[in-house]
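1. Sequence first, then the predicted structure, then my questions.
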Amino acid sequence: MFAYDIYEPLNRKTNDVFPTVFALHGIGGDELDLPGILEPIMDRFVIVAIRGGLQKGPGYAYYKPVVDGEPSESSITYAANDIHNFIEKISRQYATIDRKNMYLLGFEQGGIVAITEFVRNGGMYRGGIFLSAKLPAFLEKSPKNLLLKNKRIFVGHGVDDAILPVEEGERITRFFKTMSDNVTMRTYYVQHNVNAAEEDEIIDWLTETEQVDK
């Protein structure tokens, strides 16, 4: 079981359910990193911020990073499977979580794990938000998930990112466009971080998504 923080709308009524965002931080971060981005919607969304299970400096990671090349498929898949099992458990534990209306949000390493989970089990999510991340090479060879066709996907990346260049965001976008009809990519004049403009667009995207079909 991962350590986590959950934020439920304060003025909820009995039996209320809410769209829910599961947030995965980057290397060396923790469960406090991403909820601030989502503060404007905490009155109408449940936010579950998940701490990685491995200690990394003063923070945490979801799998052990490597110095050169890509982490193994098994290490990323193992982390994604753990996240999947955690989400399945938590979504049943909290009555406020609308299990038909869940989102994945991941930054950097958390984005890599979130992408892997989304590709394999995206049918259980309404959409995915992948920030400053990278597409694992092994996913490009995996079967296409036909359940992603109507899922909404947001890719955000800094044009000056020296850790994961913006081309990685473009690669993620191209990959998901082979499966989904609704993929949005936005770039920002930042390095390996999220700025106010990106935060605003994420909130707008989630708000717009919630208005679709309603």
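-> Noted; the coordinates are in hand.
2. Every contact and neighbour count from this point should use C-alpha atoms.
-> Noted.
3. residue contacts, residue 177?
-> residue 183 (Cα atoms under 8 Å, 6 or more residues apart in numbering).
4. For residue 132, see how far away it is.
-> As defined by Cα to Cα, to the nearest Å, residue 177 lies at a distance of 18 Å from residue 132.
5. Counting residues, which strand of this protein comes out longest?
-> Counting residues, the longest strand found in the chain (DSSP state E) is strand 97-107.
6. Mind listing what's buried along that one?
-> 97, 98, 99, 101, 102, 103, 104, 105, 106, 107 (16 or more other Cα atoms under 10 Å).
7. now swap in stretch 206-213 and tell me
-> The neighbour-count check on stretch 206-213 (16+ other Cα under 10 Å) flags 206, 209 as buried.
8. re the thing from before, same list, the buried residues of strand 97-107, but as JSON lines with distance to residue 199 please.
-> Below are the buried residues of strand 97-107 laid out as JSON lines (distance: Cα to Cα, whole Å):
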{"residue": "97", "distance to residue 199": "23"}
{"residue": "98", "distance to residue 199": "23"}
{"residue": "99", "distance to residue 199": "24"}
{"residue": "101", "distance to residue 199": "21"}
{"residue": "102", "distance to residue 199": "19"}
{"residue": "103", "distance to residue 199": "16"}
{"residue": "104", "distance to residue 199": "15"}
{"residue": "105", "distance to residue 199": "12"}
{"residue": "106", "distance to residue 199": "13"}
{"residue": "107", "distance to residue 199": "12"}
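9. Take this one as well and set it beside the first:
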Amino acid sequence: MSESPTVLWSRPESERSGTPLLVILHGYGADEADLFSLAGQLPAEFTVASVRGPLQAGPGYSWFPLRNDLSYSVASVRTAATALEEWIDSVRANHSSVSLLGFSQGMCMATTLLRHRPADYAAVVGLSGFVVDAEGDAFFDDSAVAALKPEVFWGRDQADPVIPETAIESTNVWMRANVQLTKVLYTGIWHGINAQEISHVGEFLQYKVLAAK
């Protein structure tokens, strides 16, 4: 990767060594500050790194073009994931484990990274998002994911007005075939996050990552 992404860290570099890392990935049109406040509501053992997407999108940024954009392709998802993976690899050795938390398009990114190298991640949290259609691209190694059955938390509102029902259905099928799924439905959060959901995410990370050492 030619340049490192913009990252907000929850603690200074001198205090990160040996801590579990949680990488937060924002949604379309947002930025690294959007979800950073979640860091204070999650288990204090984690070092949180909130990463900015590479593409300008309205007032914020995105990881790849929207599916209905003519410039969208699986290759654009793969390119973004590869660059993000390179950055994670550059900091991985400093941490006891790496977990991912993605909201909306950030969930697409988190699950794409998991599908490329599932053994690299202790757990993945996906909020109000979906899993991209791999369209046969070899970058997505779903057989390796299925063999490993990694821990995934998927939270959403059935009334989410943003994510298409077809994407939800295909994500349901993929999750049930490939991962150890913790799925929770919320009412009234629409395409968002509430305190109850973050409390559940914290419990999931505590149990699946911190207690699993």
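-> Sure, I can see it. These figures come from a predicted structure and were not determined experimentally.
10. Quick check: which helices or strands does the longest strand of structure 1 pack against?
-> strand 18-24, helix 73-93, helix 109-121, strand 127-131 (3 or more Cα pairs under 8 Å, 6 or more residues apart in numbering; DSSP states H and E).
11. The same query, at a cut-off of 6 Å, please.
-> strand 18-24, strand 127-131 (3 or more Cα pairs under 6 Å, 6 or more residues apart in numbering; DSSP states H and E).
12. and of those strands, who's closest to residue 44 of structure 1?
-> Comparing those by their distance to residue 44 of structure 1 (Cα to Cα), the top pick is strand 18-24, with 6.4 Å.
13. Mean distance of the closest one to its aligned residues in structure 2, please.
-> When structure 2 is overlaid, strand 18-24 of structure 1 sits 0.8 Å from its aligned residues on average, using mean Cα distance after the TM-score superposition for structure 1.
14. and the helices and strands packed on strand 97-107 of structure 1 as CSV, adding distance to residue 209 of structure 1 and mean neighbour count?
-> CSV is the format used below for those (distance: least, Cα to Cα, whole Å; neighbours: other Cα atoms under 10 Å):
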stretch, distance to residue 209 of structure 1, mean neighbour count
strand 18-24, 11, 25
strand 127-131, 8, 26
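15. which SS class is residue 67 of structure 1?
-> coil (DSSP: H, G, I helix; E, B strand; the rest coil).
16. burial count for it?
-> 7 (other Cα atoms under 10 Å).
17. before we move on, what about residue 201 of structure 1?
-> 14.
18. that's a strand at it, yeah?
-> No: the assignment for residue 201 of structure 1, made by three-state DSSP, is helix rather than a strand.
19. Tabulate the helices and strands packed on strand 97-107 of structure 1 (TSV), appending distance to residue 196 of structure 1.
-> As requested, those are exported to TSV (distance: least, Cα to Cα, whole Å):
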stretch	distance to residue 196 of structure 1
strand 18-24	18
strand 127-131	13
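20. These: which one's closest to residue 205 of structure 1?
-> strand 127-131 (9.5 Å).
21. The closest one against structure 2, how far on average?
-> Here the mean offset of strand 127-131 of structure 1 against structure 2 after fitting is 0.9 Å, by mean Cα distance after the TM-score superposition for structure 1.
22. Off-centre distance for the next helix or strand along the chain from that strand?
-> For strand 127-131 of structure 1, the succeeding helix or strand toward the C-terminus, using DSSP states H and E, is strand 152-158. Between the centre of strand 152-158 of structure 1 and the centre of its chain there are 10 Å (Cα atoms, centre = their mean, to the nearest Å).
23. now the helix or strand just after strand 152-158 of structure 1 against strand 127-131, angle please.
-> Using DSSP H and E, the helix or strand that follows strand 152-158 of structure 1 in sequence is helix 166-177. Computed with axes from the mean of the first three to the mean of the last three Cα atoms, to 10 degrees, the direction of helix 166-177 of structure 1 lies at 170 degrees from that of strand 127-131.
24. list the buried ones in helix 166-177 of structure 1?
-> Buried residues in helix 166-177 of structure 1, defined by neighbour count with 16+ other Cα under 10 Å: 166, 168, 169, 170, 172, 173, 175, 176, 177.
25. so that helix versus helix 109-121, what angle?
-> 20 degrees.
26. can you tell me the mean distance of helix 166-177 of structure 1 from structure 2 after alignment?
-> Relative to structure 2, helix 166-177 of structure 1 is 3.6 Å off (mean Cα distance after the TM-score superposition for structure 1).
27. after that helix, next one along is what?
-> With elements assigned by DSSP H and E, the helix or strand that comes after helix 166-177 of structure 1 is strand 182-188.
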